[in-house]
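> Give me a 3D structure for the following:
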Amino acid sequence: MNHIRNFCIIAHIDHGKSTLADRLLEYTKTIQVTEGQMLDDMDLERERGITIKSHAIQMEYTYKGEKYILNLIDTPGHVDFSYEVSRSIAACEGALLVVDATQGVQAQTISNLYMAIDHNLEIIPVINKIDMPSAMPDEVEDEIIDLIGCDREDIIRASGKTGEGVEEILNAVVEKIPHPVGDEKAPLQALIFDSVFNSFRGIIAYFKIVNGSIKSGDHVKFFNTGMEYDADEIGVLKMDMIPRKELKTGDVGYIISGIKNSREVKVGDTITHVATPCDKAIEGFQEVKPMVFAGVYPIDPTDYENLRASLEKLQLNDASLTFMPESSVALGFGFRCGFLGLLHMEIIQERLDREFDMDVITTVPNVSYMCYTKQGEVKEVHNPSGLPDQTMIDHIEEPYIRASIITAADYIGPIMTLCLDKRGELLDQQYVSGNRIELHFMLPLGEIVIDFYDKLKSVSKGYASFDYHIDGFRPSKLAKLDILLNGEPVDALSTLTHQDNAVTFGRRMCEKLKELIPRQQFDIAIQAAIGAKIIARETVKQVRKDVTAKCYGGDVSRKRKLLEKQKRGKKRMKQIGNVEVPQKAFLAVLKLD
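Predicted coordinates:
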């Protein structure tokens, strides 16, 4: 045990975690690095250049003549995947805090650091990208010292591109990060921190042994679900899975026991022996709190069961996805999914398409509201169709968040304007160091859900970083905005919005739909309504044949007769015709502006 070190890499998005991980793997001769970001094995991760999943890998390193086993977990940096980070941190004793020498400390750096400190991890500060011409290592060192109060000598300067400082990092990991503590003689306790689905071998769970040991073939049970299995294969994670006969306290590895049903594996569960079980489960992680809700419906209603199976398999791989069945008038049966943010939602949609070949319609994302009726009942409302009648509602409360935005002082003006437009209120502002300032706002979560993050990035030229946590519910003047096509409400396009914004939002929505809905043989009226009051209207003009083309001259009544006949036909057509709303229209609502 004294020769095992478990550590993860935490940082803000784009600060070079995965590139630095490549250099560590190369230096310890674990793998031959043939292309960038070897651990990011999903196509989506490669295309977008972001880490979506945490990746665990084992390295061997010789230090002062002794061999050490280093278990590294590379984590994502984006705020939407912070649940991955919290799970990785629970399986480690130390963390490398990586800060970009050109950008300094940013919001996710701070929030991931606090998470690591809460778990009593040993922090090793690293300044990355010091080979860049725009690097400012001295200023960034000052920021890190302000943040964690370490000595200047403790900070390692490194470059993920050139490999500078990699040896110092590995030496610091061995020297400073404590080895795992546990009792090898005690009953087995192993914490599941991740799982993946393999279509041939069933569900593979990744775990870290806290106490005891496990041999292949042991009869084990999962503590919280109470299910029992045989450990068909156990082993350690390198680039592939390497089987082992036995794993002991402090080891990080995987178990394959032929589990086929995704409900039987819960991330955060404890594995123990059936014969000599442990007394209590390990304290797992906090339950995930979805921030954004959207309905996901199959385009073909017969694919409903396939969609359920796909979501269950995805949930194994990404425990922060939550879903439950729901139905809609317009779209039939589907699922109401909870995501951690808009990027997370986009990634899940992409993965459903690529990995499971599912075509889905996603409705407008929204948050959950508390609705108080005049009878004194409280109802949690997830989508606008669940609201009681307007006359029954006493008031509605919406969730608020406390946001912290770190930015350069030059962008304070535009950022404040953006937050105040989103009904935010400024709590305080403080200078972090030099030219950088931290702003705290109270903002309604519903305003942030759709396009806030993208706008923040564009008004600050990419320099503002954003982090938030939920801060309870507050009463608010909300209105349900319906979109009607030829007088029929379209369930999936209705939204809850603040009364002050409703008219402009309704107008913009009608204009956008007018561009996207193809012309038919009859006029299509697109209306936005609050209750019975129509607040905006656009018309998609009909496609008409020129029926008077054959008349040259002659009495006007002949032309009028032909036009009247055409008009009657159009009217009849309008009664039986229905309007197809293209998938583009559902997505366009998210990107209004």
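> drop to CA atoms for contacts and neighbour counts, all remaining ones
Noted.
> what about K461, how many neighbours?
Residues lying near K461 (other C-alpha atoms under 10 Å) number 10.
> Same check on G332?
Neighbours of G332 (other C-alpha under 10 Å): 14.
> Thought P301 was touching it, still the case?
Yes. If you go by C-alpha atoms under 8 Å, G332 and P301 touch, sitting 7.0 Å apart.
> where along the protein do the helices fall?
Along the chain, counting by DSSP state H, helices occupy 17-27, 43-48, 82-90, 107-118, 137-148, 166-176, 304-317, 342-356, 412-421, 445-448, 452-459, 499-516, 556-576, 583-590.
> Let me have the ones you listed in a markdown table, extended by mean neighbour count.
A markdown table is the format used below for the helices of the chain (neighbours: other C-alpha atoms under 10 Å):
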| stretch | mean neighbour count |
| --- | --- |
| helix 17-27 | 22 |
| helix 43-48 | 12 |
| helix 82-90 | 23 |
| helix 107-118 | 19 |
| helix 137-148 | 16 |
| helix 166-176 | 17 |
| helix 304-317 | 19 |
| helix 342-356 | 16 |
| helix 412-421 | 16 |
| helix 445-448 | 22 |
| helix 452-459 | 16 |
| helix 499-516 | 18 |
| helix 556-576 | 13 |
| helix 583-590 | 16 |
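> Another sequence for comparison is provided below:
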Amino acid sequence: MKNIRNFSIIAHINHGKTTLSDCIIQICGGLNDIKKEKQILDSMDIEKKRGITIKAHTVNLKYKSKNGKIYKMNLIDTPGHVDFSYEVSKSLIACEGVLLLIDSTQGVKAQTISNYNKAIKMNLDIIIVFNKIDLPNANIKRVSKEVKDIIGISTKNVIYCSAKTGDGVINILESIIKNISQPKGKKNNPLQAIIIDSWYNNFLGITSIICIKNGYLKLKDKIIINNKKKYNIETLGLFTPKKKEKKKLNCGEVGWITYSEKKINNIKVGDIITSYLNPCKNLIIKCKKIKPQIYIGLYNLNSNKNEIFKNSLKKMKLNDNSFFYEPEVSLILGFGFRCGFLGLLHMEIIIERLEKEYNLNLIITSPNVIYKVYTINKKKIYIDNPCKLPKKNIIKKIKEPIAECKILIPKKYLGKIIKLCIKKRGILINTIYYNNKICLIYEIPISEIIINFNNKLKNISNGYASLNYNFKYYKTSNLVKIDILINNKRIDIISRIIHNNNLYNVCKKIITKLKTLIPRQQFDISIKAVVNSNIIFSNIIKQFKKNVISKCYGGDISRKKKLIQKQKIGKKKMEKIGNFFLPKKIFLKLIKINNN
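Got it, this is the predicted structure:
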């Protein structure tokens, strides 16, 4: 126990967490038995393609300190994007300390502050590390002042490093041994372990990553999860980072287990494992359950793969506890699922994984948040789908979720950022001035944040602005539902709930966009944006018209008139019975249309 250190690297996105993890693994000899490559802990193709960490990863290393002792290092690499903050929270449960990594060229960002506060709340030991000191634009003095002013902590014991070149990484490892506490559990106590991640294998069933808080776990031991079902440990071991089997996991270690569980719904992140023969009475606290921020309808275009689609969502839920899904039916697309995500990037990653890993052809509806609807019958309804919104005559009021946004920016971009927040219906709560930066605290509806808000922040600030937001409360708003009618047929998957102030502009943008996307047919197609049976904006996609008199080179004019009249009758009949096809690209492009 004295020679075990469990730690995580936390930082804002692109501050060098994974690069530092790779460097630590190389120094500790974790690459002797596997091919050396970049992004060792980023195992998914999507992570390597996008250059970001999506899932938390763990690795067990051995390091020989300058004092001659060999230490076991359990390193957990975590994501930096705000959409994956849940991955950070569950990883910190297995740690006694963290490395707070700060890019010495960019300084303190929004997620730096958020992650620091998480570590403080969990009473973890914190080591501050300034990374990228080898770059010519590194400014250690400025970043040190930002750490003092914004975070409010001393920089006397800061460690300077370059994860790219390896400079200073040995000092980090020595500081981990000196400044991060050993695990506090006891080997002789009854078994207490917490599941921090799980995934499904067709042959082995469920594999879980666990942290042993008390006691120990051996091969063939009988365990119970959450005092419910009994299991036998089939295999167990560590990641070095290669998967390595062992006969025993000791107190304080972070490793993996398999236990022949095939039913995916039985296992959740945060579940507690204890011994069947000697169960622990006082179970440790579970992971905090997190609620999705945005919801979409998700449909598979190949109905023959509906069972595969359903099972793929179950497996995704096992691997990502922040993901939510439930069945729903669309009048247009048929059977599908209502899915919840932490943000737009989280949604894009899940959909990309489903399509690549399970060979699915998926279509999505516009994102929505959860609204509170109060009816005249004194009922309170939670709505995550515009199609479920009651009729106007029974609605008393609608409340929308409001987020507290902390936007950290350089002073010169203040005016542009304020204009953007006003457009997004933001209310300024506080302004905190630092040496060369400003922290704007706004209350902004989550529906205004989830699509393109972060991208616009980055664009108008040349990438220097950073955002962190959390749900705060529900607020009464003047909201309406837009229905889109194509040839008087309601397309439920395009329905949206928006603020009344943006009504005309949004309707015009949707109809104009649809007109350019819907293929022309042999009959006119009318497109209308309707609110409570009132047409707000409409347009018509003109029909193709075949030249039916092209072969009539001469002859009586009545012959030509007869052919034209016959064509008109045929067109009217086609309008009544004709079907039109909406390509998948329509919905993928419409999702990017924001309220402005």
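> Run through the residues that contact I432 of structure 2.
When contacts are counted by C-alpha atoms under 8 Å, 6 or more residues apart in numbering, I432 of structure 2 touches I438, C439, L440.
> make it 10 Å
Taking C-alpha atoms under 10 Å, 6 or more residues apart in numbering, we find I432 of structure 2 in contact with I150, L408, I438, C439, L440, I441.
> Quick check: L345 of structure 2 vs I46 of structure 2, distance?
For L345 of structure 2, the distance to I46 of structure 2 (C-alpha to C-alpha, to the nearest Å) stands at 12 Å.
> what sits in contact with each of those two?
Joint contacts of L345 of structure 2 and I46 (C-alpha under 10 Å, 6+ apart) are I54.
> Trace G340 of structure 2 over to structure 1, please.
In structure 1, G340 of structure 2 lines up with G338, judged by TM-score structural alignment.
> how close does the residue nearest to its match when sequence neighbours are not counted get to G341 of structure 1?
Nearest residue to G338 of structure 1 in three dimensions, chain neighbours excluded: F293, at 4.6 Å (C-alpha to C-alpha, 6 or more residues apart in numbering). Here the criterion is C-alpha to C-alpha. By it, F293 of structure 1 lies 9 Å from G341 of structure 1.
> Which of these two has more residues huddled nearby?
Per other C-alpha under 10 Å, whichever of F293 of structure 1 and G341 has more neighbours is F293, with 25 against 21.
> What is the equivalent residue in structure 2 for the more buried one?
So, by TM-score structural alignment, F293 of structure 1 is matched to Y295.
> Would you mind finding the longest strand in structure 1?
strand 393-408 (DSSP state E).
> list the contacts for whichever residue in structure 2 pairs up with I57 of structure 1?
The alignment partner of I57 of structure 1 in structure 2, by TM-score structural alignment, is V59. Listed by C-alpha under 10 Å, 6+ apart, the contact set of V59 of structure 2 reads 21, 25, 30, 41, 73-77, 238-243, 254-255.
> and those, which of them are in strands?
In strands, judged by DSSP E, the following of these are found: M73, N74, L75, I76, D77, L238, F239, K243, V254, G255.
> so what's the fifth one up against?
Think D77 of structure 2. D77 of structure 2 touches 7-10, 17-22, 41-42, 53-59, 87-88, 91, counting by C-alpha under 10 Å, 6+ apart.
> returning to that earlier point: in structure 1, which of the contacts of I432 of structure 2 remain in contact?
For those, the aligned pairs still in contact in structure 1 (both residues aligned by TM-score structural alignment, their matches' C-alpha atoms under 10 Å) are L408, I438, C439, L440, I441.
> ChimeraX command for the buried members of those?
Listed next is the ChimeraX selection for buried residues among the kept ones among the contacts of I432 of structure 2, using 16 or more other C-alpha atoms under 10 Å:
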select :408,438,439,440,441
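> biggest separation within the kept ones among the contacts of I432 of structure 2, which pair?
Using C-alpha to C-alpha, those span at most 9.7 Å, a distance reached by I438 and I441.
> got any residues that touch both of those two?
I407, L408, T431, I432.
> So which of those is the closest to I159 of structure 2?
L408 (24.0 Å).
> Quick check: the gap between the alignment partner in structure 2 of Y83 of structure 1 and G80 of structure 2.
Under the alignment (TM-score structural alignment), Y83 of structure 1 maps onto Y86 of structure 2. The gap separating Y86 of structure 2 from G80 of structure 2 is 10 Å, by C-alpha to C-alpha.
> Equivalent analysis for N282 of structure 2, please.
33 Å.
> So between the two, which is more surrounded?
G80 (25 against 8).
> Wait, that one touches G51, no?
No. Between G80 of structure 2 and G51 there is no contact under C-alpha atoms under 10 Å: 11.4 Å.
> Common neighbours of the two, please.
N14.
> which residues touch L331 of structure 1?
L331 of structure 1 neighbours (C-alpha under 10 Å, 6+ apart): G295, V296, Y297, P298, I299, D300, P301, I361, T363, V490, D491, A492.
> Make a ChimeraX selection of the buried ones in the ones in strands among the contacts of V59 of structure 2.
In ChimeraX syntax, the buried subset of the ones in strands among the contacts of V59 of structure 2 is picked out as below (16+ other C-alpha under 10 Å):
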select :73,74,75,76,77,238,239,254,255
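> what residue of structure 1 matches up with R50 of structure 2?
Applying TM-score structural alignment, one finds that R50 of structure 2 aligns to R48 in structure 1.
> Its match and E167 of structure 1, how far apart?
R48 of structure 1 is 29 Å from E167 of structure 1, by C-alpha to C-alpha.
> And for A91 of structure 1?
A91 of structure 1 is 24 Å from E167 of structure 1, by C-alpha to C-alpha.
> again, but for C371 of structure 1
Remark: distance between C371 of structure 1 and E167 of structure 1 (C-alpha to C-alpha) = 58 Å.
> Burial check on I405 of structure 1, number of neighbours?
Neighbours of I405 of structure 1 using other C-alpha under 10 Å come to 20.
> now the one 4 residues further on
The burial count assigned to A409 of structure 1 is 13, neighbours taken as other C-alpha under 10 Å.
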